[in-house]
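S.K.: I would like the atomic coordinates for the input below:
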Amino acid sequence: MTTTSAADQVAASSTEQKLKLPVLTAMVIGSMVGSGIFSLPRTFGLATGPFGAIIAWCIAASGMYMLARVFQALAERKPDLDAGVYAYAKEGFGNYPGFLSALGYWIGSCIGNVSYWVLIKSTLGAFFPVFGDGNTVAAIVVASVGIWLFHFMILRGTEQAAFINTVVTIAKIIPILVFIFILFFAFKLDLFRANFWGGEGMPPTSLLEQVRATMLVTVFVFLGIEGASVYSRYAQRRSHVGVATIIGFLSVTTLMVLVTLLPYGVLERPDIAGMRQPSMAAVLEAVVGHWGAVFVSIGLLISVLGAYLAWSLICAEVLFAAAKTKDMPKIFARQNENRVPAAALWLTNIIVQLFVISTYWSNDAFSLMLNLTSVMALIPFLLVAAYGLQLAMRGETYGTRPQERRRDMIFAALAVIYTLFLIYSAGMKFLVLSAILYGPGTILYFWARREENRKLFTPIEWGVFIVAMILCSIGIHGLATGYITI
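M.R.: Predicted coordinates for the structure are as follows:
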């Protein structure tokens, strides 16, 4: 391994080696279409009927669209900032908040990768009982083999992995489109109407509670919207980053809404709510027979493996970028001869491996990993939205196209409101669990600051650190006493 400059490597690359618009768009779609979309029917069926689902998707899609527009604006107006999620937080709010953004996004992405392996084994568990719900010893062993097979493939080169992701993205969309096509023709309007206000046989809850119950899963399925921004240093043109983000967002949102609503027109809500994950397979099986479950399960395996590849790249890229700006230990800035941030990839997969092992002790490993992934993304997303608002309010970079300033300010303000609502919807349990990861993770910040002989915290950053450690202590105490369960 050798430590090389990312800027020098990119400058030395030919145009053909850079990622073009279709490939960047595939990165966004490939990152977003993972395990989450295959779990939507049951997740929404447990929480609400079609009316609540429509409200939830309107809120989620509108909020995420605002966030996507913030990413687009920042990509165009701050082209010098690579690995956007981390870089924007640091630029706007300082070193420690920037570090927390990088740490949270990175750990959340690692946990998301764990959820992929859990769902793969849960899917296989429907055909091979030895895998159970994805957290048996056999499931953990097979997942561990998969982790390191992907690891060594990625070490061979970023461009190769990105090409594979593009091919996989195309392949995994086909089963989803077939699912939508079949349910469209099997759709019964009378059954949809009966389910519309919640259906019968489900406990009554307020509309607010129904919507809240879906918010974390909508965050999970929208993760990846920032994929092009995170991977921006490889873009052929910076303008492609924003375009890829919007195209990917609109395409995937359409798929997710259809996958959520169409099942209410073929099955009663209690039947949907009681299905095994991946529930998309169970829904299609109920409509066309066993071959439907097999067909969707194959699509899920392709989808999840493709998403895992994309997120492994993103995880390593975030850690690498933070190390290049000396906010993570400099060892993670090392690249191998294939321009892959190898040290960052090693640490990423070690963390994924540890979390995979920990699923053995979880009652519902998939739901836990899904919710934790979503919560870990909330602070980074909030800081990005707040930075976009800060930039527009100050008028910085708006010397060109000043007419866009008011529009961008509105988008950013709405994105801030949306992310704050998500934090409220998550509840204290998952916020405290996230602090258990944020607190000890600050050791990496101490290490990096000591390497550079730089001041540790500003007064405000000391306050942020103290709050994080208090919440971390509460979380550890809650787990030890059984007050918080996983």
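S.K.: please make it C-alpha for all contacts and neighbour counts, starting now.
M.R.: Fine.
S.K.: quick one: residue 68 and residue 227 touch, right?
M.R.: No. Under the contact definition of C-alpha atoms under 8 Å, residue 68 does not touch residue 227, with a separation of 10.6 Å.
S.K.: give me the nearest residue to residue 136, chain neighbours excluded.
M.R.: Nearest residue to residue 136, sequence neighbours excluded (C-alpha to C-alpha, 6 or more residues apart in numbering): residue 360, at 6.2 Å.
S.K.: try residue 412
M.R.: residue 389 (4.9 Å).
S.K.: hmm, residue 406 and the one you found touching each other?
M.R.: No. No contact is recorded between residue 389 and residue 406 when judged using C-alpha under 8 Å, the distance being 10.1 Å.
S.K.: can you check which residues contact both of residue 68 and residue 227?
M.R.: When contacts are counted by C-alpha atoms under 8 Å, 6 or more residues apart in numbering, the set common to residue 68 and residue 227 consists of residue 245.
S.K.: let's see this one next to it:
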Amino acid sequence: MSTTATETPSATPLQKVSVLTLAGMVVGSMVGGGVFTLPSGFGSATGVFGALIAWTIAGFGMLMLAFVFQTLALRKPELDNGIYVYAQAGFGNYAGFNAAWGYWASNVVGNVFFMTFAMASIGAFVPGLGQGNTVLAVLLGSLGVWIFHILISRGVRQAAVINRIVTIAKLVPILVFVVIAAVSFDAGIFTDNFWGGDAHTAGSLFDQVTDTMLITTFVFLGIEGASVYSRMARRREDVGRATILGFVSTLALFASVTLVSYGVLPQKDLASAKEPSMGVVLESVVGSWGATFIDIGVIISVLGAYLAWTLLNAEVLYTPARTEVMPRILAKENANRTPIVALIVTNVSVQLFLLLVLVVDNALTFMLSLDTALTLVPYLLAAAYALKLTLTGETYDGAEAAGRRKQRVVAAIAVVYSLYLLYAAGPEFLLLGCIVYAPGTLLYLVARRERSENVFTRVEAAACVLLWALAILGVILIATDVVKV
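M.R.: Just a heads-up that it's a prediction; the model follows:
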């Protein structure tokens, strides 16, 4: 077994963080580049009425997921790194591995999106960066990857404190945008944007709302941030409190950005706005400095989100390596208690994907969609585990009958919402997800073999065969242009 810093007498003890710091990690994870694309994302999909329904569904569904993470944190306090370990505890090691692998891979792809978006925004001030896909942009982005690596390797707590400071700084331009857009609000434009299309039918409205689901899911990624860092909480109940506090704050912010934009520009102008579309909206009100102001906000926001997600991703590889799911080498820490091997693997992967920006068409759109699709399965498995606990009665006693029924309803809604998101993602993104998930099985084989344990149960073997079959089918369909990505 590899020696880690936890076995070294000179190792510094793991320092705990407050509920506000945990909530800052949740907000820092969710408030990234996505919020700056909301005006065009919603404008191209629906009008005011559809947006209200979409945010109601997304807010309610994500609130149920937030309650799921809160409940699991309290009922299963021995389980750390919840986004993967709940799947493992509920459905076996292979399910736990896939939750960890898919979540980690989605974060890697998301970090490439963040870094590329940052370079594109810096391009407004520095010639030669283009849309973040030039050689100079990739070189500068690569430098940023390894600067963040050095920062985090010096200690997770120190990086978490910096993340809290950055979170406050990046909220300022978003709040300024909401205030200015609200003051400039035009009721006539808002009314014209109300229906979002010519056909005022239930079917049309359903399609409009469904088209927004990947957008809302992407901006809400990170709701589980406090659960991932549960081992660092001072009190176990702080995990749930931080999750709810972070969620409510970001929901209010995201919905405000969307709705005030409908009162500034016609829907067709929102739909055609270049990214960051929030800058286009603000520029139409205050002039060219508005776009510059938002560009600066994007740079701060996405680099802050990059820091938050890199912190999360190192944890996602580190903890499974301690509990039979990942190879042991990933559990190695340095003297600062940073999971250094997991951090290196994460940043090397980001670096490799960053190089693909030079050769892949529409890399930002592709990576944003793939990031979202990969995260849906871990969310679904966590919700399903919470539902399983209420059905089996594990952790509940006879005096908790009413609470058990309530939490069963919450978990069931979270499961249904997660399934709806999979439907909204569409078959192309589900196949892409299988293509990423399937090769990860090779890493799982290494982890099981080094512990001299059986690789699969019969059910897991069947699931593995199905996963590989869908991955191969996806490759064939994409290669023959039957499925467009």
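S.K.: which residue ends up closest to the midpoint of structure 1 in space?
M.R.: With distances taken as C-alpha atoms, centre = their mean, the residue of structure 1 nearest its centroid is residue 223 (2.9 Å).
S.K.: how about the contacts made by the corresponding residue of structure 2 for that residue?
M.R.: Taking TM-score structural alignment, residue 223 of structure 1 has residue 221 as its aligned residue in structure 2. Taking C-alpha under 8 Å, 6+ apart, we find residue 221 of structure 2 in contact with 29-30, 372, 375.
S.K.: CSV for these, including distance to residue 260 of structure 2 and secondary structure?
M.R.: Compiled in CSV, those are given as follows (distance: C-alpha to C-alpha, whole Å; DSSP: H, G, I helix; E, B strand; the rest coil):
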residue, distance to residue 260 of structure 2, secondary structure
29, 23, helix
30, 20, helix
372, 25, helix
375, 29, helix
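S.K.: which of the residues you listed has the most neighbours?
M.R.: Top of those by neighbour number is residue 29, holding 31 neighbours under the definition other C-alpha atoms under 10 Å.
S.K.: tell me who's in contact with that one.
M.R.: By C-alpha under 8 Å, 6+ apart, the residues touching residue 29 of structure 2 are 221-223, 225, 305, 308-309.
S.K.: quick one on the thing from earlier: who has more neighbours out of residue 389 and residue 406 of structure 1?
M.R.: For residue 389 of structure 1 and residue 406, the more surrounded residue by other C-alpha under 10 Å is residue 389, and the numbers stand at 24 against 13.
S.K.: what is the neighbour count of the residue nearest to residue 136 of structure 1?
M.R.: 16.
S.K.: three-state assignment of whatever residue of structure 2 lines up with it?
M.R.: Residue 360 of structure 1 is assigned residue 358 in structure 2 as its aligned equivalent, the criterion being TM-score structural alignment. State at residue 358 of structure 2, reduced to three classes by DSSP: H, G, I helix; E, B strand; the rest coil: coil.
S.K.: residue 358 of structure 2 touches residue 135, doesn't it?
M.R.: Yes. Distance between residue 358 of structure 2 and residue 135: 7.1 Å, which falls inside the contact criterion (C-alpha under 8 Å).
S.K.: what's the match for residue 95 of structure 2 in structure 1?
M.R.: For residue 95 of structure 2, the equivalent position in structure 1 is taken to be residue 97, counting by TM-score structural alignment.
S.K.: repeat that for residue 196 of structure 2.
M.R.: Per TM-score structural alignment, the equivalent position to residue 196 of structure 2 in structure 1 is residue 198.
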